[in-house]
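**Student:** Return a 3D structure for these sequence lines:
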Amino acid sequence: MIAVSPKTIVLRWALVAGAFAGLLAVMAGAFGAHGLRHIVSERGLEVFQTAVSYQMYHALALVVASMMPALRLNHRLLTMACGFWLAGIFLFSGSLYLLVLTGAHWLGPVTPMGGVCLMIGWALLAAAALKR
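**Tutor:** Take a look at the predicted model:
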């Protein structure tokens, strides 16, 4: 049997969040492909697909990161990376979904903040790997 450390258990939230975000990305992708095709513009569909793609990429990153304590990476930095990815999914993909579905253009400035969160998450992952 594999011993489970407290650090592994703490990152279990990242696995759950990643799995849930992946599920929602598949559902959103299907909705975009089938439910929005005749409702929004071609550009709107492209924006929606961008949101779905980034959500799925970062859902997978959360799932993989949840397993990284086995590599003995810096736990604090790894946990922070996951937090930034989750925030980035909400801000980046969430604002694009709402922008396409509601036309609320005031959400435009939120999207880059989400992108910055996603980038910070990747930088923190690199830092965790370097600071073993």
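
**Student:** From here on, just use CA atoms for contacts and neighbour counts.
**Tutor:** Fine.

**Student:** What is the burial count for Leu101?
**Tutor:** By other Cα atoms under 10 Å, 14 other residues sit near Leu101.

**Student:** And for the one 3 residues further on?
**Tutor:** Counted by other Cα under 10 Å, the residues lying close to Ala104 total 12.

**Student:** name the element the residue nearest to it when sequence neighbours are not counted belongs to?
**Tutor:** In this structure, Ala104 finds its nearest non-sequential neighbour in Leu98, 7.0 Å apart by Cα to Cα, 6 or more residues apart in numbering. For Leu98, the host element (DSSP states H and E) is helix 94-102.

**Student:** Another for comparison:
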Amino acid sequence: MVRITKDMIMNPSRFAVGSYAFGALSALVSAALAALTTHGLAGLAPAGDQAVEWFKIATSFQMNHALGLIVVTAIAERLDAGQARTLMRAAAVLLGAGALLFPAALYSLSFGGPVFLAPYGGIAAMAGWALFGVAVLVTLKPKTTE
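**Tutor:** Next comes the predicted model:
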């Protein structure tokens, strides 16, 4: 059973505080833009109904990866300093980059702006999840059999 102690919650690292704050802000922006999508975006954006579709994709992606950033950071905080923790933190950074860059490109596209950041955001998100998987494997220790 995993025990969460007061120190784990009350004494987060500076990395964790920054990651939690960025994740929360990203989730807030996603929720606000999802509300805008539902309440009149088609009339505001030059792309009209297509903008609504792009915003739906972007807000979903942003929320999922903001929450992923928070969860991966929480897991990283539970690990002792070392390779696995470093990999988890790198995964969190990449998820944060993905949560920012890919949706930003779709929001920009909806208003006729550039979209060149989309591939970088998508690659960052995929790399973040891949690195998370590697970090999980690094933390696994085979059970000894008797």
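
**Student:** Quick TM-score on the pair, please.
**Tutor:** The TM-score (TM-score structural alignment, normalised by the length of the first structure) is 0.86; 128 aligned residues with a Cα RMSD of 2.1 Å.

**Student:** got the buried residues for the helix holding Leu98 of the first structure?
**Tutor:** 94-97, 99-100 (16 or more other Cα atoms under 10 Å).

**Student:** can you check stretch 69-82 of the second structure too?
**Tutor:** Quick answer for stretch 69-82 of the second structure (16+ other Cα under 10 Å): 69-74, 76-77.

**Student:** what does it contact?
**Tutor:** Stretch 69-82 of the second structure has contacts (Cα atoms under 8 Å, 6 or more residues apart in numbering) with 8, 12-13, 16, 19-20, 23-24, 84-86, 88-89, 91-93, 95-96, 132.

**Student:** rewinding a little: tell me which of the buried residues of stretch 69-82 of the second structure fall in helices.
**Tutor:** 69-74, 76-77 (DSSP state H).

**Student:** how about the helices in the first structure?
**Tutor:** 6-10, 12-30, 42-66, 75-88, 94-102, 110-130.

**Student:** Same list, those, but as TSV with distance to Leu36 of the first structure please.
**Tutor:** Formatted as TSV, these follow (distance: least, Cα to Cα, whole Å):
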stretch	distance to Leu36 of the first structure
helix 6-10	38
helix 12-30	9
helix 42-66	7
helix 75-88	24
helix 94-102	9
helix 110-130	21
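
**Student:** ok, Phe116 of the second structure - contacts?
**Tutor:** Ala105.

**Student:** picking that back up, so which of the buried residues of stretch 69-82 of the second structure is the closest to Ala125 of the second structure?
**Tutor:** Leu69 (10.0 Å; Cα to Cα).
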